[in-house]
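K.L.:
below is the sequence, then the predicted model.
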Amino acid sequence: MQKFIADTLHRLRDTLTGPHTIAFLPALCLGAYWFGGEHMLILCALVLPALAAVLNLTISTTPKTERATALAKDGLTGLPLPERLVASLDHILDSHAVAGKTTACLALEIDDFHSLQAMFGNTAGDHLLTNVAQRLQDALREDDTIVRLRGPRFAIALAPMRTADLETLIQLSSRIQMALTEPYPLNATKVFITCSIGFCTPNRAPSLSGQAFLDAAETALGDAQHNGPGSIRAYSPAHRRKPAEKSPVSTDVGQALENEGIVPWFQPQISTDTGEVSGMEALARWTHPKHGVLSPAKFMPDITDLGLTERLNEVMLYHALMALRTWDRAGFHIPAVAVNFSSTDLANPKLVDKIRWELDRFELEPCRLNVEILECVISISDCDTISRNICALKEMGCGIDLDDYGTGHASIANIRRFAVDRIKIDRSYVSRCDLDQSQQSMLAAILSMAERLDLQTLAEGVETFGEHAMLAQLGCDHVQGYSVSAPMPLEETQEWMERHKRKLAQTPRIGRRTG
């Protein structure tokens, strides 16, 4: 209502002080003289300017805060602040009885944004959010209000429209998703994203206020996210009757970590030369009693918030080395197991002693453990403890794998400084490499550099046999991905290795690059 009154005052002020009114002021005064004599002439000459002055003073003093809010922008995307969206919704809803038009509110969030940010860095994450904001503006009408709520979450207040029913909002949500699915250039690679959307229509809103519409849209968004990436959900009054459900991972993640609910699953790495298993990567998985198998993206934020990252690393290392010993005793020789170490793990001054003790405990040579380090860690790290730990692990005999290569701008000097043995080429360079000439050229350049630096290479995220074959022909040493096998629990690995051994005996080798 306040916005409606302010707009009315603005329009009245503009009418009284506009160029057309000023041009006809002499005629108005003359007409007043003809019809009312000198007294009406004096009244007209004094009252009109005085009224305009009062309106101008009122507008310039009372709505300062409102105008400042309307002009304030989000520092990253340049979008209005959330208060603008609520005010816009309130204005449309208040004028519905007169204008006969309504509105709706949508809330959307980029799926798994924090994993992308961790992989590519904060600057790249900010760049992605800016591009998303621009695409939303391009996809919607000029009068629609788009704001960034927080992080990767946005909200939209639709400009006045005749109908805002369920079908219309579903179609609009699908159009927004399509606009955001085109690839984004990020750190010299292409990134694909999805987004989940929740919306509130007028006939389902808990009350006719802008804040109620926004809250309902965010509630629907939470329901969409619970149903998986890329979901769309409408707000229903039934949502209010549901008790607030806690995150499936926030309440008992600590207990799961201590009770072996979170353990490594293993994904094979195979040689493109021989086809034999050249290693296994240990990937954290939580088999939740109610929500099934959860990947780290679902529980790592809670692990971090609870300060349990060091404990998770201990659990992963213990079970990975125990798996090696289990395979050895069963007659399967797996050269090495790879375990991921975060920058927090690597900054622990006791890390090297801890790893040495665990290797001795399982009577394993250090070369049986590959320490995986994200490229972004060594590309930006100036921590002396991290540098010392990596060098000490290398001297001890552990392999050093540079993970997600191509996303963190690691220099050749840093690759040498951290004594890297093998680079793991990121999935973004592998995707469709059998069909995309530019992908092949990029891979060829990476592999040529690695060969000259005497580095082993492993391509991760290999999902098709075509990609597998192309990587082998280009000279990549090892591959890992769903074309080989999905990650599996320890108890399934021996059966898989038996099948792989039988298949290897029957399948001709994939040819490698010649010359």
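P.N.:
Nice, I can see it. Residues are numbered from 1 along each chain as shown.
K.L.:
could you use CA atoms for every contact and neighbour count after this?
P.N.:
Fine.
K.L.:
residue 458 against residue 421, yeah?
P.N.:
No: Residue 458 is beyond contact range of residue 421, at 10.9 Å (criterion: C-alpha atoms under 8 Å).
K.L.:
neighbour-wise, which of those two wins?
P.N.:
residue 458 (26 against 21; other C-alpha atoms under 10 Å).
K.L.:
quick check: which element contains the more buried one?
P.N.:
For residue 458, the element it lies in under DSSP states H and E is strand 456-460.
K.L.:
scan the protein for its longest helix.
P.N.:
Ordering each helix of the chain by length in residues (DSSP state H) puts helix 19-61 first.
K.L.:
remind me what that helix packs against, helices and strands.
P.N.:
Applying 3 or more C-alpha pairs under 8 Å, 6 or more residues apart in numbering; DSSP states H and E, we find helix 19-61 packed against helix 2-17.
K.L.:
quick one: contacts of the helix it packs on?
P.N.:
The list of residues contacting helix 2-17 from outside it, by C-alpha atoms under 8 Å, 6 or more residues apart in numbering, reads 21-22, 48, 52, 55-56, 59, 63, 87, 91, 94-95.
K.L.:
ok, and for that helix, which residues are buried?
P.N.:
3, 6, 9, 12-13, 16-17 (16 or more other C-alpha atoms under 10 Å).
K.L.:
A further structure is provided below for comparison with the first:
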Amino acid sequence: MNRRISLRYILFVICMFAALLPTLMVSSWVQHQVQQNETATVHEKHLLIARNLSTALARYANDTAAIFSSANQQISLEHFHNDLSPLLKEINLYALFEWQQGRGQRFFYGESTLSIFNSVPAQVQVAMEQARANKNQVYFSGVVVEGVPQPTIFLAVYQGQDRFLMGALGTQYLLESQSEVRFGELGHVAIFDQYGRVLAHPNEQWSIRAKDLSGLAPVVLMRDNNFGVSEFYSPALQADMIAGYAKVENTGWGIIVPQPLTELQAYSLKLQRYAFFVSLLCVFVVGVISWYLACMIVRPISQVVDTAQGISHGEMGKFVNPKRWFIPVEIAALIAKFNAMAGEVYTSRTLLEQRVKQRTAALSKEVAVRKKAEEQVWQQANFDPLTGLPNRRMLNRLLSDALATRLETERVSLMLLDLDQFKGINDTLGHDMGDMLLQIAAQRIQHCILQGEHVARLGGDEFIILLKESGDGSRVAELGEAVLKTLSTPFQLGIERVYISTSIGVAFSPNDGEKIDDLLKHADQAMYVAKQEGRNRLSYFTASLQEQAQVRRLLANDLRQAVAKKQLHLHYQPIVDLNTGELLKAEVLVRWLHPSQGWISPSDFIHVAEETGVVVEIGNWVFSTAVAQLKAWKERGLSPIQLSINTSPKQYYEAECDVNQWLNELSEAGLSSADVVMEITEGLLMENSPVVNEKLLAFSKAGVEVALDDFGTGYSSLAYLQKFDIEYLKIDRMFIHNLEQDGDDLIVCKAIVVMAHKLGIHVIAEGIETEHQANLLREAGCDFAQGYWFAKPLPHDEFELMLSESSACLLPQKR
């Protein structure tokens, strides 16, 4: 979240920064310049003091050396005269004596009992050696404090024969010269001998002990330079110092004039404090002015903000009225524009309120319409629009609630209803009549249920009854019987009176499953059994049904590999001319030799192939194998035969089923379109699918004949027989099985034959098993027949033998 800061504070800070930055920069620059100038002045001053004092001490040393030389000459020529004593005393020479190696010392001046030293100090020895090297030249030794009554500098001159004239010079003059120079609080003068030992220093103890300060920076620098300025740290004062230094000619002495840096910076510090106070004053003045300017700018803006906030809270008619006599032009323009806008907002608000009142009334109507539409959407999403029953979605919710709230003593019952014969009625009478049938059926089922029981439509002609019950399940049996009875009652659809039945499958929870999908699946399996057992009945799900479903699943898995493993075989059943007995045709039938179950009938695996989609692959294999076999027979010169190839309706809906490919195979094999007949079921015609129609018309255009199998069991329209150029009708075996003279089945067969011949269609009777049946059909005018009376389906080698033996006629015989 961004942090918000008042404009007043922002302007104040900007003004303060803009005013103080130049002030601080100028103040810093001035202070720097002053400090640089002051440092240069101090350097010059301290160097001047050091050099002046060096000059004075040089004159003193020269005078002392001259007097000492005079005394040496006087002693050398004659004896020492006391008239030199005042002069020696004046220059602080407190003893004058002659020193000779092995003989000791002989005083000329000072008390003869005074022992200057018992052994010659090293610094005196250096001076004596220098004097020996330069006879009659006076040399000054380093300061000596051991064995002497006071810090002493010895003067030495060589007289010859290992005799030296020695003078003991006190440092009083040096101390007095040092004490006369004072500046500042801690500024002073320090004098050192040629070895860096103190000769004169404000610290009296250092002077008495001749403290060694040979490591001090100025003392070190004097070894190579005669004069200069240096900065160093003073151990005595424990402070950083600046010092001018200079050598004293002909003596090796050094002078430093040190002063603490803090004293030198006093002026700059004073100037810094002055600048600080000036800066504080500037801060105060600038702060007052900045705050005033910020308030002058921000306050009108704050009034605009407050007024805008009031307007946003509904306080219309408020305007900004600044009370200051001076307002910046830009702020005044902002206030004028804001007031104009506030006036427009007030006007717009008034108009908007009027419109809102009008719109509110309209919205009330829209809300009512939308609510009704939402209710309709919910109704459509959860209820079947045709029957008004709950749909699959609502059923899932009802079933979930029932399973979740089931007591331990209760069980949830799911009854799946499928209307028998509905498809035929829907196809023959039209979808409007089919919808009316579904509506009446839904009403009848609803009249059978009690409170707390539910009916739902799954889709198509399937319904679901959902109920809870306790005990032995008698309610399900009672309800199932009531539904079977009410749906077997005739339905009056306009002027049509139709009959249907229903097949019911029942599954219970928790016995048959506790999931919705499991219950629906098991109820569907039970309903499938009810249809297989003759329809119009109720079937309960059992474990054996699950086992049968498992068997079908395993069978489907094996069937997927049957073509690749060459387990499928073709059998051929002869079709003879009923009038001549001549073998003209044969129906191609597929058989499955399972590696473990042996021969499996098509009735046991074709429906599995259709469910799994393998039927397309099987159908392509059957066609290709039959065409190849027919080609082989022709090449061997066997009797001409026309093969009728069975096809499944499922094949024609799949893209993998390419009719043109079949026709190409036929042409590549050197066969004509008259060599094969494609058998279809009448249900395929009733679907009226563009895809199916296109494939069937392709047969017609290519000259391939089409036979309609199992005719009479469905509800085909005669219009389809003409539309698709059907050449053959095959009467289903259900009409042949009980065929008797003057029986109903014979009447139906005769009617089919007459109707077909009027349309130019040949008739083939299936399932003839007796000579009597063959004679009746011949008398009825049936063209062709097939059945066990003539021959059973034969493997290709046996059928090939039959072709070679009976090239003209196949006499009827029981097989």
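P.N.:
Nice, I can see it. Being a predicted model, the structure only gives us computed values, none of them experimental.
K.L.:
circling back to that earlier point, tabulate the buried residues of helix 2-17 of structure 1 (a markdown table), appending distance to residue 443 of structure 1.
P.N.:
A markdown table is the format used below for the buried residues of helix 2-17 of structure 1 (distance: C-alpha to C-alpha, whole Å):
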| residue | distance to residue 443 of structure 1 |
| --- | --- |
| 3 | 57 |
| 6 | 60 |
| 9 | 64 |
| 12 | 66 |
| 13 | 65 |
| 16 | 69 |
| 17 | 67 |
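K.L.:
wait, which of those is closest to residue 120 of structure 1?
P.N.:
Nearest to residue 120 of structure 1 among the buried residues of helix 2-17 of structure 1: residue 3, at 42.2 Å, using C-alpha to C-alpha.
K.L.:
which residue in structure 2 aligns with the closest one?
P.N.:
Aligned counterpart of residue 3 of structure 1 in structure 2: none (TM-score structural alignment).
K.L.:
starting at the chain centroid, how far to stretch 763-772 of structure 2?
P.N.:
Chain-centre distance of stretch 763-772 of structure 2: 74 Å, with C-alpha atoms, centre = their mean, to the nearest Å.
K.L.:
which residue in structure 2 lines up with residue 255 of structure 1?
P.N.:
By TM-score structural alignment, residue 255 of structure 1 lines up with residue 561.
K.L.:
on the three-state scheme, that match is what?
P.N.:
Following DSSP: H, G, I helix; E, B strand; the rest coil, we place residue 561 of structure 2 in the coil state.
K.L.:
state the distance from it to residue 551 of structure 2.
P.N.:
Going from residue 561 of structure 2 to residue 551 of structure 2 by C-alpha to C-alpha, to the nearest Å gives 16 Å.
K.L.:
go on, residue 455 of structure 2?
P.N.:
32 Å.
K.L.:
looking at those two, which is more packed in?
P.N.:
residue 455 (22 against 12).
K.L.:
contact partners for the aligned partner of the more buried one in structure 1?
P.N.:
Residue 455 of structure 2 maps onto residue 146 in structure 1, with residues paired by TM-score structural alignment. The contact partners of residue 146 of structure 1, by C-alpha under 8 Å, 6+ apart, come to 79-80, 85, 136-137, 154-157.
K.L.:
against structure 1, where does the longest helix anywhere in structure 2 fall?
P.N.:
Determined from DSSP H, the single longest helix within structure 2 is helix 7-77. Under TM-score structural alignment, helix 7-77 of structure 2 corresponds to no residues of structure 1.
K.L.:
can you tell me how far the match of residue 455 of structure 2 is from residue 235 of structure 1?
P.N.:
Taking C-alpha to C-alpha, one finds residue 146 of structure 1 at 19 Å from residue 235 of structure 1.
K.L.:
grab the nearest non-local neighbour of residue 30 of structure 1.
P.N.:
Leaving aside its sequence neighbours, residue 30 of structure 1 sits nearest to residue 41 (C-alpha to C-alpha, 6 or more residues apart in numbering; 7.1 Å).
K.L.:
show me what contacts that neighbour?
P.N.:
Residue 41 of structure 1 neighbours (C-alpha under 8 Å, 6+ apart): 29-30, 32-33.
K.L.:
at 7 Å instead, please
P.N.:
The contact partners of residue 41 of structure 1, taken as C-alpha atoms under 7 Å, 6 or more residues apart in numbering, are 29, 32-33.
K.L.:
nearest to residue 355 of structure 1 among those?
P.N.:
Closest approach to residue 355 of structure 1 among the contacts of residue 41 of structure 1 (C-alpha to C-alpha): residue 29, at 94.7 Å.
K.L.:
what's the burial count for that closest one?
P.N.:
The burial count for residue 29 of structure 1: 17, using other C-alpha under 10 Å.
K.L.:
can you tell me how far residue 284 of structure 2 sits from residue 19 of structure 2?
P.N.:
Taken as C-alpha to C-alpha, the span from residue 284 of structure 2 to residue 19 of structure 2 is 11 Å.
K.L.:
ok, these two, which is more surrounded?
P.N.:
Higher neighbour count among residue 284 of structure 2 and residue 19: residue 19, with 16 against 13, using other C-alpha under 10 Å.
K.L.:
now do the nearest residue to that one once chain neighbours are set aside against residue 294 of structure 2, distance only.
P.N.:
In this structure, residue 19 of structure 2 finds its nearest non-sequential neighbour in residue 286, 6.8 Å apart by C-alpha to C-alpha, 6+ apart. Here the distance between residue 286 of structure 2 and residue 294 of structure 2 works out to 12 Å (C-alpha to C-alpha).
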